[in-house]
Each structure stands twice: as C-alpha cells, then as structure tokens.
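Participant: the sequence and its predicted three-dimensional model are supplied below.
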Amino acid sequence: MTAEALDRPVCTATIKDDETVVITIDAVEKEFASMPEAIGYLAETAGELRRPLKVTAFDPSSTTRPETSLIVGTDGSVDEDTSVPAKKRVPRRTGPSQAQSTSKASSTSTAVRDTPPAGQTAVIGAHFVPDAAAAEAADAASQAGQPNTVPEARPALPVVRQGPAPAPAPAPEETPLPVAPVQVEPGDPRVQLRPQVKAEKAAAPAREGFRGWWNATFKANLAATPGELATRARRARIQRPLDSHRTMAVVQLKGGATKTTVAYHLAATYGRIRGGNILAGEFNENQGTLGERALAGAHDRTTLDLIRNLSTVTRRTSDLVRYIRPQGDDRIHVLASPPEGADRRRVDGTSVKAAHDVLLSLYNLIILDTGNSAQASTWQAAVDVADSLVFVAQNKEDDLRLLEATIEGVKAQGHAAKFGQSILVITNTAQPNTERLARLKEYGAGIGLAAVVVVPFDRSLQEGQDFDYEALNPATRQAYEEATAALTDQL
C-alpha cells in the first residue's frame, strides 16, 4: 500500500491535548472531535483519489515520537509508512557529560599551567619535566612557524631530597566522647527493613482512548490525557490498603431514596476495582429490593435464614454458600432480606450484631442497606457497627426534609462523631433543580461530612430494572468511582 501512495496532497494530522485532531490537506484545515472521525475523513479523501493517502501525524506532547508518517487506505486502514524513518526526539545531554567535559578542560588547563618553561630540567612536587626529544621537536616547530603538535609532557617522579627526613610531629591524643545509648521504641522507622509507602512511579503511557490504541498499535509512548490520569488517581484511592476489615451503612429514612441502588453500586465498584471479599448485605425491618434487583442465586435463603442457623457457621466462607448470592463480573456477594410475609421475630438489633460479627471475619468490606425507621433496632444496630455512613438523597424536596430527619436520628443514637468519616451521595433526577442541588450540597458540607458526590440521572437505574453495571453511563460510573474513593479515604 505504501508504493501506491503519492506525496500529494500534503496531509498532516495534529493531535491536541484534549484528543481533538486537526487535519490539514494542502493548507486547508478541518478539526475533528476524535481520531476515528479524522481517519474516516482521510479515508473518504483517499477514496476520492482512488489510492492510499500519506499523512504525517504530529503529537507535540510525545517525548519520544513527536512525528510519525502513516498511510491511510481507502477502507480506513492505518499503517505506518516504513519508507520514512520516524523522527525521534533526542534527549538533551545532562550533568554527567558536561561535568566530564569540564573536568577534561580543567585537567588540560592544569597541565598547561604546570608545564615549566623551556630549558628547565628538574622540578619538585607537582611540576613536569619535558622529554629532551620532545623539547627539540618543539623548538624546530617554533622556528618553522608551525603549531606545536608535541604531546603533553609526562609527569616526572618527585625529586628525593638528600639527608634524613624530619620526624613527624606526634598527633595529639583525642579524648573519646561519651556515647549515649540509642533508645528505640517499637515501630521506630529507623529499624524498619522496608519502607511503608513505595515511591510513586513515573506516569505510564496512555492505555485508554485513541492514545492507548496508538501506543498499542505503533509501540508509541503517548502520554495519558488528564482524564485518564484522574481515573488512575481515583482507582489508586479505591485500592488503598486498609489496616482492618471495614463496614459502611447506607442510611436514609425515606423509602425509594436510592439506598439499595447506592449500596449495590458502591459494593460493585469495590469489587471491580479493588477486589477481595466484598458483601452487600440487607438488614431491613421491612422487605427490601436488593435481592430482587441483584442476580438470583441457586437458593432463596435470606438474612433470616442466616440468623436462624448462625450457630452452624464456623467462620469459613464455605459455610456461607447456602446464604449468599454471587454477582458475576461485579465480584461481590449479596445477602438479601427476607420477604414481607416471613417471621421476623428473630431479626432484631442483637441478631444483626451477632451476624455482623461473623460476616466481618469473612469479608474485607461490608456495605449494609438499611431500613426506614430510626426507632427499629435493626437500623440502630447497623448504624452502631458501621465505621462510616453513606447518606443518600435524590434531588427532591421530600428527600431533603427526610435527610435532615436521618441526620437527627443518627445524632440521637450518639454517632454524630461519624459525620467526619461519612459522605453524602445525591442522585439527580431527569430534570434536576439546580437551586435545590446547591442546598443539598451546602447542607452536607455544613454538618461536617467528608465529601458530597452527585450521581447524574441514569435511566437504567430509575426504572426498577435489574442492576447491570455494564449498562451504566460513563458519567455514572465515574461518579460512583468518586464516591467509593471518597469513602475509602475515610476508612
């Protein structure tokens, strides 16, 4: 295909930092939102010419290959033009070579400065003695008016003085200073064999979007975009090591305020990005919807069945197979609440704490979906065992009022100190009220919550359908990643 391409028209593609592309064909510019669109335009041009098109791609942000020659076919295929060597940016020479050059110049200067005048036959210490033949050659060159090409003089051995050398003066005796014993406390960083925090690695090349495709296809080294770097930073926060197992409770006294949706997707984000043993559990005094919207299991056992048979669970994950429901690619487990008609006399605060104590030994992270009554012992037990709270509200007026009631209920239970380790997740409606959204944010910040995150409207979450993480809009995923990262920051 390279042989068919001609040098006319002159085509260039300049990649900007925001991944937009400016195509120039014979000095006529046209901008495209993405490289695929730009390649489509170039393929159309190649089709009109009925031959492949040569394109020179420029990426000013690349530190290694700022310019690459490509061939775009009439079918939209892109190959590297091997007939033109890729221009690589040569790294600038730094300190060591300059220091070496400076050292060589200094050495030469010293040699010239220490070379004795003609006719000198002996020197002491660091002076030099010129070779006799070399001196004669230098004189002949001088008389002939030619430059002196005589090699540098060889260093002479130091002249040994006659007579006994004077005895060196005795060195004064040094009095050793007293050495105080070093006191080392347990955990002192001076005795640690390994650093607790690894040094940050240099930013890796782009792996996503067009830049990631370019790097993978042409073995290039394009830098990641600011958006990709922000995603990496969020994922690093979510993956941060924790020193113990943790529990989070999602609370809001209003029914239908997205508690179950937020609880599941926080757990799924942990499962997909962090991994490990993650549980989304429903401890509800009323029938919940977690079991209905999550993937079905091979059984219909619930929290009530686990509580009834708690004495048979021996803190092994194999004992929980009969009660939990794996969630496929989300890599979490779900423990659902019993149906409305079940006997709930054994589902109380005491049994919830007993079940949580067993589950906490088996799961690294537990996200609890709670009920709608601050007076229920199950709700109080969930708030009590939680290390952090996740308050939720939709962008609705009644959600705001009941959010205030939820905050007062947590305060009444004596857990106001947890606000500093808790977050608020606001879910927008199809037509969000910007003034009310601002009030919700201001309220969350005013009571001392660690973070307030807004989840955009997503139709797949608003119609009561089964949860499908893959169906979420990219902005919704990003919001849940930010909420999960903010929550992990507090654990």
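Facilitator: Received it, and whenever you're ready, just let me know what you need.
Participant: for the rest of this, base every contact and every neighbour count on C-alpha atoms.
Facilitator: Will do.
Participant: Phe210 falls within a helix, correct?
Facilitator: Yes - secondary structure of Phe210 (DSSP: H, G, I helix; E, B strand; the rest coil): part of a helix.
Participant: can you pull the contacts of it?
Facilitator: With CA atoms under 8 Å, 6 or more residues apart in numbering as the criterion, the residues that contact Phe210 are 19, 34-35.
Participant: go ahead and confirm Gly212 touches Ala206.
Facilitator: Yes - counting by CA atoms under 8 Å, a contact exists between Gly212 and Ala206, whose distance comes to 4.7 Å.
Participant: what do the two both touch?
Facilitator: When contacts are counted by CA under 8 Å, 6+ apart, the set common to Gly212 and Ala206 consists of 222, 224.
Participant: quick revisit: just the ones of the contacts of Phe210 in helices?
Facilitator: Met35 (DSSP state H).
Participant: most neighbours of all the contacts of Phe210, which one?
Facilitator: Across the contacts of Phe210, the neighbour count under other CA atoms under 10 Å reaches its highest value at Met35, namely 21 neighbours.
Participant: my guess is that one meets Val21, correct?
Facilitator: Yes - Met35 sits in contact with Val21 when judged by CA under 8 Å, with a separation of 6.1 Å.
Participant: now for these two: what residues contact both?
Facilitator: Residues touching both Met35 and Val21 (CA under 8 Å, 6+ apart): none.
Participant: now for Leu449, how many residues are close by?
Facilitator: The criterion is other CA under 10 Å. On that basis, Leu449 has 19 neighbouring residues.
Participant: is it in a helix, a strand, or coil?
Facilitator: Remark: Leu449 carries the secondary structure label coil [criterion: three-state DSSP].
Participant: Ala374 too?
Facilitator: From three-state DSSP, the assignment for Ala374 is coil.
Participant: hey, where'd the helices end up in the stretch 251-400 of the chain?
Facilitator: Using DSSP state H, counting those that start in this stretch, the helices assigned to the stretch 251-400 of the chain run over residues 259-269, 290-293, 303-308, 349-360, 377-385, 397-412.
Participant: try this one side by side with the last:
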Amino acid sequence: MTQDIQNGSTGTTLMLIIGESQFILDGQVIRVDAGRSVHQAAIAYIAQAASGPVQVTAVDDGGTQQLQVGPDGSVTSVGTAPVGQGAEREGSVTPTGQGPTTSTDRGVPAKRAISPTGETHGNAPDSAHSPTAAPDPQPSDQNSRTPYANDARTPYAPATAQPVAAVAPQEVPQSRAERRASMTFLPGTDEAFSGMATPAKVGGWHGFLQSIGLEKKVKGPTPEQITERAELRAISQHWAGPRTIAIVNPKGGAGKTPTAVLLAAMFARWGGAGCLAWDNNETRGTMGWRTEQGPHEAHVRDLLGAADDLMRPEARAADLAAFVHHQTEDKYDVLRSNPRSIAPEERLTSADLDALHRVAARYYRLIFIDSGNDESAANWLRMIEHTDQLVVATTTRPDHAEAARLVLDDLHAQGQAAAQLADDAVVVVAHADQNEAPGGEYLARFEQLARAAAPIPYDPGMRAAHLRLDGLRPDTQVAWRHAAALVAGGLGTQGQTV
C-alpha cells in the first residue's frame, strides 16, 4: 500500500471509502481512534506515505469527491487550476487548516443538480435557466440507473426527479379574514426538516473540505443531503397501528433473509425500537444463524406456547425478551424458527400464524416476515392476508428474478387484496455476484410489474456470518436506506391488520 501511495504521481488513483470509525484505502481497512475525524485521519495517512501528489477517489455516505493529496498534507479538489513547481496552490490547504485558503471557480466546470423536489442547486451558469438552453442529455444505458453501473464501489445515488411544469391556478381573491387565517411566519414542516428554514450543518466530504477552507461555505444542505434527509424522514416516522411487511420469493437463496434483516435494521436504527424480524420458515430457516443470539435458544414454537399468556392484560413488554433475540447494534428483535427440526414438526397452521401475529402486533409497530419458500403452506398464505406491504427479494440471477416475477403473477390470481399487494410491491434487486452483469435490465422490468424497484450493489459484507448495517460499505448502506424509504412509502395508506 505504501508503494502504491508513493507511486501515486504516476497516474494511479487510489480508492478511499470513509466509514464511521474507519476508512478503507484500496481494500486495506484502517481503524481510527474514537473522537478523531475519519476524513482528517485518512488524508494524514495518505500524506505520510506520499512522495508526490496522489490522486484519490474519495467516497462517503454523502457522495464522491475527486481529490489530490500532497505529501505536505495539502488537499486540492479536482478542477482546481494546476500548480507549477514551487508555486502557491490555489484552493489548497493542509488538513490542519494552515496555508492558503483562497478558492477559485477557474477551471471548475459549472454543474447543475436537481433535488428530488425539482429545485436547482449549485453554481449553474445563467444559460442553464435560459429558455434556449439545451436540455440535459438523458442516459441511454439502462445500467446507469444502478449504483454499480460503472464501478462496484461507486456509491448509490437515487435518480433525481425531473421537474414537472406546474399549471398556475386561477387566482381567487381572499378576504382579509381568510388571509389572517392562512398566514404564518413559522416554517412549514418540510422546510424546517430540509434545512431551508435554519441553516443545517453540512457533513461528508463537503463539510470536511469546508472545515479546512477548501470549499466555499454554502447555505443549506447539498442535493445529496436533501435526498438523505427525505429518505430518513420517511423511515423514521411512526404510523398509527402496526404494519406487517412480508418478504417473499419462492426460490431459496434469493435474498429474502438479508432483505428482512437489513430492512428491520434500517427502520429500527432510524425510527426507534419496536421492529421485529420474524423467520416464518418451516424448512430450516437461517435467520437465527445470520443474526445475534440472545441469552437463550427460544424460537417460534416457544413463543406460540406462551401466546395466550403474553396477550393477558397483566403481561409486560419485557416478558417478550425470553422469546426473541435482541440485536444490540441494530436495535431490532429476531423471532427465530427452529433450524434443527424437519419441516413436518415446524409447520404452522393458519390459527398458529394468527396467534403469533396477534402477539407481534401487540408488542411491535413494524413486523418484517421472512416468508420461507413454500407458497402453498398455510402459514405462507395466512401471512399474505396479514401483509400491509409486500417486498419481493431477488438477486441478479435469472432464476431468482423469474421466481420473483412468478410470485407477483400468482398473487394476482389470489383475489383483489393479494393482487393489490403485488401491484404495490417493492422489488429489491441485489447484485449478489461481482462477476454477474449489473441489474439495470432487471430494475427496468420490475418497475413495470411493481410500484418500485431498488438496487443493492455487490458487497462482501452481505455474505458475513452475522448481518449488520455497520458491516456494509457506505454505498451499500445508502442503497438499503433508499430501499427502506420506498417500503415506507407504501405503509401510510395500508390497512392495519392484527
């Protein structure tokens, strides 16, 4: 690694990924002491080993920055005017903030970014707003919509919505009383949250570069941060009444368990406690193997035996801890199946499923059910009747995708309620093997069959023995955040099944 940094001036570009307490430099993990800036530690690490300017592609959960790091610790963003030998760098400073802090727009191409609300951000030229300006070119490659279209390490950025021309309503004169009733000096909820009412702290690379004087201070959040806040707000809300999310695909190995676990983790991390991941699998379900075990070995059969007691008025929420396994990092609970028993011993009837769901709905606000593989099983069919939001999990393998398509098709034959679930489904498409082609084509097709489709990039952390959000790369966490926000978008209008 040191040799790579020393040779950085020959044209090598290093890949730097920033995490919460560590950074990854071209595959090498370097941990950072608590309380120290990970961004600053990464720059100092590169500078210490560099013999000349080093080109760096720097990634964090706020986006990607192209940087040049000098052996003196100076940082220059791509687009800054070239520096001659011994000349003072424009827009370059050391990580400690020493050195010239003058920034310039020379050599920086004008950029225009459109937020999810259609607003324009950044220092776009006046011609961008001119009626004669040429429209932005539309990508022709379907894969450009995925987080891994060009490089598996490129962070996911949800496609921004195109602004829709609004039709001006006819003005209706208001009386003075009506104006008084509708007027307020307080910001709206959306304004306050997005940071338009109060300047918000800018994080990520933008915040780091601003803190050392390399970027001009900007008012308000970046487009990426606006998207992040909107998605986190969707995930963090609480609905009136419990919601059940079923994760389905009749093909084994299609990603149902990781999808159930990581969606539960995302909602619990950002929305607070009250999230349950339930392994409704009678054929040796592995959710218990992929998650943290509590101080006992209880599983779904144990909870079923105690269901009546847990529904008594005197039952306490803490009593449930004897039957579920709390995830100490990601803050949700797991209801395990029994992987040591054969299927006939573990099959649940419709009445069993109802009893378990009554308990879950009493103690949890969000219930994520990993459905198993048998669509004809009584517990699978009854689960669908309790479902508020359907999630179909698949990988980029053709057989997994075809099974996902067929389950959507089969639900249309099971009545109006099941057909509506299929139409409103969210399909999660995981790039499970880095040797497979990206999933742009899969996304395009599933978006025609369901309400939305969400891509998940290839990540070795998805194969870990225990699934944790912090075990995934920043771009993968962003992709799961986007998937969770899509799921949240279907929960507000659904019925409350108990």
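Facilitator: Right, received. Where do you want to start? Remember, predicted model here, so these are calculated numbers, not experimental data.
Participant: and the TM-score between them?
Facilitator: Here the superposed chains carry a TM-score of 0.60, computed using TM-score structural alignment, normalised by the length of the first structure; 334 aligned residues with a CA RMSD of 3.7 Å.
Participant: against the second structure, where does the biggest helix by length in the first structure fall?
Facilitator: The residue-count maximum for a helix in the first structure (DSSP H) belongs to helix 95-114. Residues of the second structure matching helix 95-114 of the first structure by TM-score structural alignment do not exist; the stretch lands nowhere.
Participant: of all the residues in that helix, which ones are buried?
Facilitator: Buried residues in helix 95-114 of the first structure, counting neighbours by 16 or more other CA atoms under 10 Å, are found at Ala111.
Participant: what's the following helix or strand past it aligned against in the second structure?
Facilitator: Elements were assigned by DSSP states H and E; along the chain past helix 95-114 of the first structure, the next helix or strand is helix 132-143. Equivalent residues of helix 132-143 of the first structure are lacking entirely in the second structure, counting by TM-score structural alignment.
Participant: stretch 303-311 of the first structure too?
Facilitator: Stretch 303-311 of the first structure corresponds to residues 300-308 in the second structure, going by TM-score structural alignment.
Participant: strands of the first structure, residue ranges please.
Facilitator: In the first structure, strands defined by DSSP state E lie at 11-15, 21-25, 28-32, 53-58, 67-72, 78-80, 246-251, 278-282, 325-326, 333-335, 365-369, 388-394, 423-427, 451-455, listed in chain order.
Participant: and the angle for the third one with strand 21-25?
Facilitator: In this structure, strand 28-32 of the first structure runs at an angle of 160 degrees to strand 21-25, with axes from the mean of the first three to the mean of the last three CA atoms, to 10 degrees as the basis.
Participant: show me what strand 28-32 of the first structure is packed against.
Facilitator: If you count contacts as 3 or more CA pairs under 8 Å, 6 or more residues apart in numbering; DSSP states H and E, strand 28-32 of the first structure packs onto strand 21-25.
Participant: so what touches the strand it packs on?
Facilitator: Contacts to strand 21-25 of the first structure, defined as CA under 8 Å, 6+ apart, come from residues 9-16, 29-35, 38.
Participant: can you pick the most crowded of those residues?
Facilitator: For those, the largest number of neighbours (other CA under 10 Å) sits with Ala13, at 26 neighbours.
Participant: ok, it - contacts?
Facilitator: Shown here is Ala13 of the first structure, whose contacts under the criterion CA under 8 Å, 6+ apart are 21-24, 55-58.
Participant: tabulate these (TSV), appending distance to Arg235 of the first structure and neighbour count.
Facilitator: Output for those, formatted as TSV (distance: CA to CA, whole Å; neighbours: other CA atoms under 10 Å):
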residue	distance to Arg235 of the first structure	neighbour count
Val21	28	25
Val22	32	21
Ile23	35	25
Thr24	38	18
Val55	37	26
Thr56	35	18
Ala57	32	20
Phe58	31	19
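Participant: so which of these is the closest to Glu435 of the first structure?
Facilitator: Out of those, the one with the shortest distance to Glu435 of the first structure is Val21. That distance is 37.6 Å, counting by CA to CA.
Participant: SS state for Ile43 of the second structure?
Facilitator: helix.
Participant: show me what contacts it?
Facilitator: Taking CA under 8 Å, 6+ apart as the criterion, Ile43 of the second structure is in contact with 69, 73, 75, 95.
Participant: now do the contacts for the last one.
Facilitator: Read it as Pro95 of the second structure. By CA under 8 Å, 6+ apart, the contact set of Pro95 of the second structure is 40, 43-44, 73-75, 212.
Participant: state the distance from it to Val38 of the second structure.
Facilitator: Relative to Val38 of the second structure, Pro95 of the second structure is positioned 12 Å away (criterion: CA to CA, to the nearest Å).
Participant: equivalent analysis for the first one, please.
Facilitator: With distances defined as CA to CA, the gap from Val69 of the second structure to Val38 of the second structure amounts to 15 Å.
Participant: higher neighbour count, those two?
Facilitator: Summary of the neighbour comparison: Val69 of the second structure and Val38, criterion other CA under 10 Å, with Val69 having more neighbours (25 against 21).
Participant: for Glu282 of the first structure, which non-adjacent residue is spatially closest?
Facilitator: Ranked by CA to CA, 6 or more residues apart in numbering and with sequence neighbours excluded, the top spatial neighbour of Glu282 of the first structure is Asp369, at 4.7 Å.
Participant: quick check: the one you found vs Ser422 of the first structure, distance?
Facilitator: For Asp369 of the first structure, the distance to Ser422 of the first structure under the criterion CA to CA works out to 15 Å.
Participant: got it, and Pro338 of the first structure?
Facilitator: As defined by CA to CA, Pro338 of the first structure lies at a distance of 28 Å from Ser422 of the first structure.
Participant: got it, and Gly414 of the first structure?
Facilitator: 15 Å.
Participant: which one's more surrounded, the two?
Facilitator: When neighbours are counted by other CA under 10 Å, Ser422 comes out ahead of the other of Gly414 of the first structure and Ser422, with 27 against 11.
Participant: which residue in the second structure lines up with the more buried one?
Facilitator: With TM-score structural alignment as the criterion, Ser422 of the first structure lines up with Ala425 in the second structure.
Participant: Val391 of the second structure contacts Asp423, correct?
Facilitator: No - the pair formed by Val391 of the second structure and Asp423 falls short of the contact definition of CA under 8 Å, at 10.9 Å.
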